[in-house]
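> okay, here's the prediction I keep looking at, along with the sequence it came from:
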Amino acid sequence: MASTFYAGEPEGPSLKTESIPGPKSTEHLTQLDKVFDTRSVNMLADYTKSFGNYIVDPDGNTLLDVYAQIASIPVGYNNPALIKAAQTPEMIQALVNRPALGNFPSHDWASILETGALKVAPKGCNQVFTAMAGSDANETAYKAAFMWRRQKERGGPTVEFTEQELNSSMNNQSPGASQLSIMSFKTAFHGRLFGSLSTTRSKPIHKLDIPAFDWPQATFPLLKYPLEEHVEENAKAEADSLAEVEDLIKNYHLPPCAVVVEPIQSEGGDNHASPAFFRGLREVTKKHGVLLIVDEVQTGVGATGKFWAHDHWDLPSPPDMVTFSKKAQTAGYYFGNPELRPNKPYRQFNTWMGDPARALIYRAIIDEIERLNLVEHTAKVGDYLYGKLEALAAKYPGEFANLRGKGLGTFIAFDNPKRDQFLAKAKKFGVNIGGSGVSAVRLRPMLIFEKQHADILLKTLEKIVTSW
């Protein structure tokens, strides 16, 4: 069945070679390996032929892509609306005259943000700091948190820095270098730059050999599934986690000025917590004057059936900052409190401070999501897919263990004891799927993923577990 959204999408997977990579892909990879590290390559793609939900390789293999560049493709490969946006005079200007935004923003930069990124700003947020990538978004949010906290301790934005602060900062010493921290959670992933890496706790391979800050980590609730069978245990796990967060806020030797949390720990294994847990986290941070940074790099822009995953929580007050990237195709953090703007220029600054070309693409993505009602669509398709997966889990015990993501759009995962083999087999059947954590299979389809794509995926999943 053809796509409802875009004419010309393949009707299903098509395999031309016995294995992936095929001969042409292997030839290209050999050439690439001479100049670029290819050890993490999942598969080589031919983006001139990929379209919609399907990724195509140089050998002509066409795979249904439910990994979508690690959850980063929102409205399909070679989306006509995005191509049209890329061909506008506005885009040409942004590409050939890339500005150092902090110093030389274009005359229409406010309009680009207001009609794009800020049009979908989370509740309570009316400003945005644009950035280059998810790690960068989190790092700059952390900087904002540190400067906000020290400004409060100093007595407000008009209080000047002391000579001791200025001089000691140049030696990476206190009081100029603050003795504060950012709290994160065990099994979290917040990026691979120095500050963000210190809050990343998912896999040792990310962190080995890299100097790190002495920052605290709390235990993320380890929920048991099915949820309805473990209500008391899960409630205790969440209560214990919140108690640990409060204890660390009160007693850690480097006081946390912010807590950063993912709505769903993605890289760390697709770990969930209840809306009540996150409401409790907001209350604890408010109680102790600590900022709450919600890392929506992977969960944002519609994948959970709401534009922002934290919209599912019904928070008593909004997060202080919300970081984003991936499906937005740009990056940054949203905020509302004007005190999160540093008191002097150049404190939150770099050459690019984002990219107008990517901001224009984000605006086109937002327009396309709204035109096709893709957030509500994703919620409905996710419910359909989850129900079918529940049936598979009942039919094949152990193969779709700890199924999670009910009511969260297509942001669905399950555990499989042969996870790596599972992913490899999926390719042989024409589907590109990703993993997370130790044993999770994570589904990250695009917002244009439809029921017919779900049916192809479900048939493939059953083929995999019956082919061991």
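Right, received. Where do you want to start? Numbering: from 1, shown residues only.
> all contacts plus neighbour counts: C-alpha atoms, from now on.
Noted.
> tell me how many other residues crowd V66.
Neighbour count of V66, defined by other Cα atoms under 10 Å: 26.
> any idea how far it is from A413?
In this view, V66 and A413 are 12 Å apart by Cα to Cα, to the nearest Å.
> same question, L385
On the measure of Cα to Cα, L385 and A413 end up 11 Å apart.
> neighbour-wise, which of those two wins?
Between L385 and A413, A413 has the larger neighbour count (other Cα under 10 Å), namely 27 against 22.
> give me the element the more buried one is part of.
Assigning secondary structure by DSSP states H and E places A413 in strand 412-415.
> what distance separates the next helix or strand after that strand from the centre of its chain?
Next along the chain after strand 412-415, taking DSSP H and E as the criterion, comes helix 419-428. Put simply, helix 419-428 sits 23 Å off its chain's centre (Cα atoms, centre = their mean, to the nearest Å).
> pretty sure T304 contacts A379?
Yes. The pair formed by T304 and A379 meets the contact definition of Cα atoms under 8 Å, at 6.8 Å.
> the two: which is more packed in?
Neighbours per residue, other Cα under 10 Å: of T304 and A379, the larger number sits with T304, 29 against 23.
> can you pull out the helices in the stretch 101-250 of the chain?
Assigned by DSSP state H, counting those that start in this stretch, the stretch 101-250 of the chain shows helices spanning 109-115, 134-154, 163-169, 194-199, 204-207, 231-251.
> go through those and pick out the most buried.
Among the helices of the stretch 101-250 of the chain, ranked by average contacts under mean count of other Cα atoms under 10 Å, first place goes to helix 194-199 (a mean of 24).
> what about the closest residue to A401 other than its chain neighbours, neighbour count?
Setting aside the residues directly before and after it, A401 is nearest to D415 in space (Cα to Cα, 6 or more residues apart in numbering), at 4.9 Å. A count of nearby residues for D415, using other Cα under 10 Å, gives 23.
> relative to F146, how far out is D415?
Noted for D415: a distance of 38 Å to F146, by Cα to Cα.
> what's the answer for F189, then?
The spacing between F189 and F146, counted by Cα to Cα, is 20 Å.
> try it against this one:
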Amino acid sequence: NHVHHSLSKHMLVDGFDFVIDLDKSSGNRFHDAKSGKNFLDFFSCFASMPLGWNHPDMLEKQSELGRIAINNIANSDLYTREMAWAVDVITNQTMPEHMNNFFMIAGGALAVENTMKVAMDWKMHDRQAKGLVDDKSVCNRQGFCWKTELRESSKISIGHFKEAFHGRSGYTMSTTNTDPNKTSNFIKFNWPRFNNPKINFPLDEEENSRLDRLESSVIHDIREYGENHPDTIAGIIIEPIQGEGGDNHFRPEFMRNLCDVTHEIGAKFIVDEVQTGTGGTGKMWAYEHAGIKPDMLAFGKRMQVCGLMASDSMREYEDNPFQTSSRINSTWGGNLIDMVRSAWQLEVMEKEKLVENAAKRGDELLKGLNELEQKYSFISNVRGKGLLCAFSLDNNSQRNQMREAIYKSGSLVLNSGFESIRLRPSLTLSSDEIGEALNMFDAAAQSLSSTLVE
């Protein structure tokens, strides 16, 4: 009680009611210091804990972590052996073969924002090369002119999708459109927003037919926008699975067609893998399920440090952010302790084959959820890739009741969209823990069922 009371003196404290005991939490269970209970963790700090709590291999690194944490290095300009080692491990284990450029920053929103900035920079150079930029100065300064820059840069945009969540920073807020509380009253750009042809599972013949029509319409809208506003979209960004927007999945063929039409209209294709990346779907990156090659990806959460990776298509023009100082930057350039923790955790992931574990355990979890869907009429749209699974209820009230019942049973899950629950366990999840969780979900569904009037 003291923790919440103390924090609430100066902060909005509207999070969970429990208090995490950092010492007693272990594996896929966290310990609540207030109640003394252990909870099966299907939340994992918004999908940011690949190894769960207090993994033994990480506990062995405590003294080294403490040594590195003493000084907060300005990594953008001051380099260390620890940083060089960490970047080497991260890029060797996670960077796609077709990418070669790497940038780190603190926070997923800023990781995404910098993909947008790199795309914008490329598009402005591209427009200049095509003679589409009016460089005539409207002020007396030599070289850079703010008024000219404002006029010309305002002509470009970032295409995005309905029910997207890309962050709450300056640029990303113009693409985020899930919860109005997160974007209302803040200045936004009127950038092109396209329908999201999400799958309503099960993916049967009727649903495939519906998606054929919907996807075709979306691709047509993008192509038409490109024709009516030529050379203005710098990039199109999408989450391979829209997390906060409802755990919305897309067919691989849509992702492939989207990548193609993005390039067709002269834009760069960006995937936001902040929540979906680093192994959760059973592959290192969720976009790999579609067999595509995006120009850039944003990473974060499970990676521990945030940032972006990009192909050399973003180096088309010599004066680009990967070759020109200060175009994209920050004081700490990520955070050294996060980089090192990331590298250590990636080594554990490789040693314990945790990406493969996510794929196998994900199949088990999805099978169990499908069985619950068959048992309860109010559970529907069961979906998942790897351990990123979700299911829907009939309405918002049922969803909230279900989540509360699961919590009372001893597990923490996440809301998603208006009527869905998403599951975000760590990559170390075991078959026994899946069985335990499914029993909790079953008990919660039985409890909810008893309150519903047929």
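Happy to help now that I have it. Predicted model only: the values in this text are computed from it and were never measured.
> drop the TM-score for these two in here.
Put the two chains on top of each other and the TM-score (TM-score structural alignment, normalised by the length of structure 2) is 0.90; 432 aligned residues with a Cα RMSD of 2.2 Å.
> counterpart of W109 of structure 1 in structure 2?
Aligning on TM-score structural alignment places W109 of structure 1 opposite M83 in structure 2.
> that match touches L336, doesn't it?
Yes. Counting by Cα under 8 Å, M83 of structure 2 does reach L336; the two are 6.4 Å apart.
> overlap in contacts of the two?
N75 (Cα atoms under 8 Å, 6 or more residues apart in numbering).
> that's a strand at V441 of structure 1, yeah?
Yes. The assignment for V441 of structure 1 is a strand, going by DSSP: H, G, I helix; E, B strand; the rest coil.
> give me the number of residues near it?
Counted with other Cα under 10 Å, residues neighbouring V441 of structure 1 total 24.
> with adjacent residues omitted, what lies nearest to it?
G435 (4.4 Å).
> repeat for F254 of structure 2
Excluding the flanking residues, the one nearest F254 of structure 2 by Cα to Cα, 6+ apart is E215, at 6.4 Å.
> that neighbour pairs with which position in structure 1?
So, by TM-score structural alignment, E215 of structure 2 is matched to E238.
> gap between its match and D37 of structure 1?
According to Cα to Cα, E238 of structure 1 and D37 of structure 1 sit 41 Å apart.
> the residue nearest to V441 of structure 1 and A424 touch, don't they?
No. In this structure G435 of structure 1 lies outside contact range of A424 using Cα under 8 Å: 10.7 Å.
> give me the stretch of structure 2 that stretch 282-292 of structure 1 matches.
Counting by TM-score structural alignment, stretch 282-292 of structure 1 corresponds to 259-269 in structure 2.
> try stretch 303-311 of structure 1
Using TM-score structural alignment, stretch 303-311 of structure 1 pairs with 280-288 in structure 2.
> does A81 of structure 1 lie in a helix or a strand, and which?
Judged by DSSP H and E, A81 of structure 1 forms part of helix 80-86.
> helix or strand next in line after that helix, which one?
Moving toward the C-terminus from helix 80-86 of structure 1, the next helix or strand (DSSP H and E) is helix 89-96.
> M104 of structure 2 -> structure 1?
For M104 of structure 2, the residue aligned by TM-score structural alignment is T130.
> what about the equivalent of L427 of structure 2 over in structure 1, neighbour count?
Applying TM-score structural alignment, one finds that L427 of structure 2 aligns to L447 in structure 1. Neighbourhood size, L447 of structure 1 [other Cα under 10 Å]: 29.
> in this structure L447 of structure 1 contacts V75, no?
Yes. When contacts are counted by Cα under 8 Å, L447 of structure 1 is listed as touching V75 (5.7 Å).
> what do we get in structure 1 for N195 of structure 2?
Using TM-score structural alignment, N195 of structure 2 sits opposite T219 in structure 1.
> quick one: contacts for its match?
Contact analysis of T219 of structure 1 by Cα under 8 Å, 6+ apart lists F185, K186, S241, E244.
> which pair of the residues you listed spans the longest distance?
For the contacts of T219 of structure 1, the maximum inter-member distance is 11.8 Å, found between K186 and E244 (Cα to Cα).
> which neighbours do the two share?
With Cα under 8 Å, 6+ apart, K186 of structure 1 and E244 have common neighbours A218, T219.
> returning to that earlier point: need the counterpart of the residue nearest to V441 of structure 1 in structure 2.
Residue pairing (TM-score structural alignment): G435 of structure 1 is matched to N415 of structure 2.
> spell out the secondary structure type for its match.
strand.
> show me what contacts it?
The contact partners of N415 of structure 2, by Cα under 8 Å, 6+ apart, come to E244, R399, R403, I421, R422.
> cool, S325 of structure 1 as well?
A133, G134, A137, E296, V297, Q298, G300, A331, G332.
> again, but for T299 of structure 1
E262, P263, I264, W308, A309, F411.
> if I look at it, how far off is A331 of structure 1?
Going from T299 of structure 1 to A331 of structure 1 by Cα to Cα gives 13 Å.
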